[in-house]
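In: Got a predicted structure here, sequence first:
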Amino acid sequence: MPRQFRLPLTAPPCWDRESFASSPTNLEALEGLDAWPAWPDGRMALVGPAGTGKSHLARDWAARTGAVTIEAASTGNAPLDLAALRGRPLLVEDADRRSEGDLVDDETLFHLINMAGVDGGSLLLTGRLAPVAWEAAVPDLRSRLNALTVARVMEPDDIVLEAVLRRAFEAAGIRPTGDLYPYLMARLPRSAAEVLAAVAALDEASIEQGREVNKALALSVLDFGGDDDGED
């Protein structure tokens, strides 16, 4: 069968609050973000596992506040103009992975934290782990990270997991059969990372085999521990 190619989506991702799946697992994060601009010292860290909506919430906050977004793990960047950022809301995404990029080293992060709360400035940092677990070679940065107010997104419940599943299919340009959602939700591990990995595997198999994304494909591609109830 000839190889099939899916055209990439042209619509940008939607980061608004209305499209976010609220649940008890992200209530602390929602309340923490909504407390802005009354954050202690103008700073907050938003942390939680991959795929649980940290970027969604952070980008919504950035849009609402007019914040400058800085991708800490990106490469090929010119140095930040700290003077131009003073007094502004700032979002630093993946601050715990800053060593992978060339934009936010320890000294720069130290200055960004110190700038928060000054002249109306504020700072939102995102990461998978709490700041106390982030690497920091600069002693003064270590103390600043340890003192940050933290809002956590917990491991997802079924409400969030289904939202992650649907967004992952949308991002891949896949329109699965309607009965696939309850089928996968009943079988996939309760982890956003596992859900994202499952969608990636189905996407690859669908393209390689020229097949529709449905229960039969899921049964042939994903390991459900001997489940044989996948035929249409």
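Out: Arrived safely, thanks for sending. Residues are numbered from 1 along each chain as shown.
In: CA atoms for contacts and neighbours, from now on please.
Out: OK.
In: What are the buried residues along the longest helix seen in the chain?
Out: The single longest helix within the chain, with elements called by DSSP state H, is helix 192-209. By 16 or more other Cα atoms under 10 Å, the buried positions in helix 192-209 come out as 192, 195-196, 198-199, 202-203, 205-207.
In: Outside of that helix itself, list whatever touches it.
Out: 1, 3-6, 49-52, 155-156, 161, 164-165, 168-169, 172, 174, 188-189, 211-213, 217-218, 221-222 (Cα atoms under 8 Å, 6 or more residues apart in numbering).
In: what about the helices in the protein?
Out: 27-34, 54-65, 82-85, 106-115, 139-146, 158-171, 180-185, 192-209, 215-221.
In: closest one to residue 128 among those helices?
Out: helix 54-65 (8.8 Å; Cα to Cα).
In: could you say what helices and strands the closest one packs with?
Out: Using 3 or more Cα pairs under 8 Å, 6 or more residues apart in numbering; DSSP states H and E, the elements in contact with helix 54-65 are strand 43-47, strand 89-93, strand 122-127.
In: Just want the angle from the last one to helix 27-34.
Out: With axes from the mean of the first three to the mean of the last three Cα atoms, to 10 degrees as the basis, strand 122-127 and helix 27-34 are set at 150 degrees to each other.
In: also this one, for the comparison:
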Amino acid sequence: MGEQLALGLPPREDYSAESFVDGEANASARWALAGWRAWPGRVLVLYGPAGTGKTHLTHMWARESSGTIIVGADLAEKLESLPSAKPVAVEDADVSADRAALFHLMNRAQHEAIPALLLTAREAPARWQTDIPDLKSRLKAVSTAELLEPDDALLARLLKKLFADRQSPMVDGLIDYLLPRMERSVEGARRLVEALDREALARRSLINRGIARRVLEGQDAIGED
């Protein structure tokens, strides 16, 4: 039987609970999200570096709570049309959400017009920029859940999932080869798998150590520029 070749398929966006990769880096965040009915002030900020699972967890939470998800850039426009008595999640609230609209939304949560408000961000809320003193005070006091960069066990499970999402065949032992040599972040893992898949497709080969070595050396060269 011939070797199974890389198919070059785009990754499938799967935000189901079954596809989420659990680990110590996200355990406390998952626990905090599960307790959404008891958030102090009905608000929680979920923050962490890019690619650590904020969007995935937000979609899981929205399904669990029957909530609505909007991106921060749309908050001012959609504020008045948000359904009442329904949980709301605002993604990228730290960089793109209108501050007056954000303050208004947090007030609605505090006064129980919204049963729960989830805000996602890369930075801790105390570091967000705002000229509204009351909002600044609120952000310093709000409850938070932090997502950390992954350890080896989580990275290994993540790589396996990313390869499966792309239906990218690989040789046995490839993940063990990659772990000590790759960038230690979720976002780095995503970029690496994409590059490996692209290189294997160009060479009409499954992903092997030779391809992995070339891709890793190429990434190192880019990092040195």
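Out: In hand now; what should we look at? Because the structure is predicted, anything quoted here is derived from the model rather than measured.
In: before we move on, back to that, and the longest helix of structure 1 against structure 2, how far off on average?
Out: Taken over the aligned residues, the distance from helix 192-209 of structure 1 to structure 2 averages 2.4 Å (mean Cα distance after the TM-score superposition for structure 1).
In: and the buried residues of helix 192-209 of structure 1, which two are the farthest apart?
Out: 192 and 207 (22.8 Å).
In: Contact partners for residue 151 of structure 2?
Out: By Cα under 8 Å, 6+ apart, the contact set of residue 151 of structure 2 is 23-25.
In: Turn these into JSON lines, columns for distance to residue 122 of structure 2.
Out: Below are the contacts of residue 151 of structure 2 laid out as JSON lines (distance: Cα to Cα, whole Å):
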{"residue": "23", "distance to residue 122 of structure 2": "19"}
{"residue": "24", "distance to residue 122 of structure 2": "18"}
{"residue": "25", "distance to residue 122 of structure 2": "15"}
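In: Residue 96 of structure 2: how many residues sit nearby?
Out: Counted with other Cα atoms under 10 Å, residues neighbouring residue 96 of structure 2 total 15.
In: quick revisit: nearest to residue 131 of structure 2, of the contacts of residue 151 of structure 2?
Out: For these, the closest approach to residue 131 of structure 2 (Cα to Cα) belongs to residue 25, at 32.7 Å.
In: That closest one reaches residue 153, doesn't it?
Out: No - checked against Cα atoms under 8 Å, the pair residue 25 of structure 2 and residue 153 is beyond contact range at 10.2 Å.
In: So for the residue most central in space within structure 2, what's the nearest residue that isn't a sequence neighbour?
Out: The residue lying closest to the centre of structure 2 (Cα atoms, centre = their mean) is residue 53, at 2.6 Å. Distance criterion Cα to Cα, 6 or more residues apart in numbering; nearest residue to residue 53 of structure 2, sequence neighbours excluded, is residue 147 at 7.7 Å.
In: how near is residue 202 of structure 2 to residue 221 of structure 2?
Out: Separation of residue 202 of structure 2 from residue 221 of structure 2 (Cα to Cα, to the nearest Å) stands at 20 Å.
In: and if you look at residue 162 of structure 2?
Out: Computed as Cα to Cα, the residue 162 of structure 2 to residue 221 of structure 2 distance reads 24 Å.
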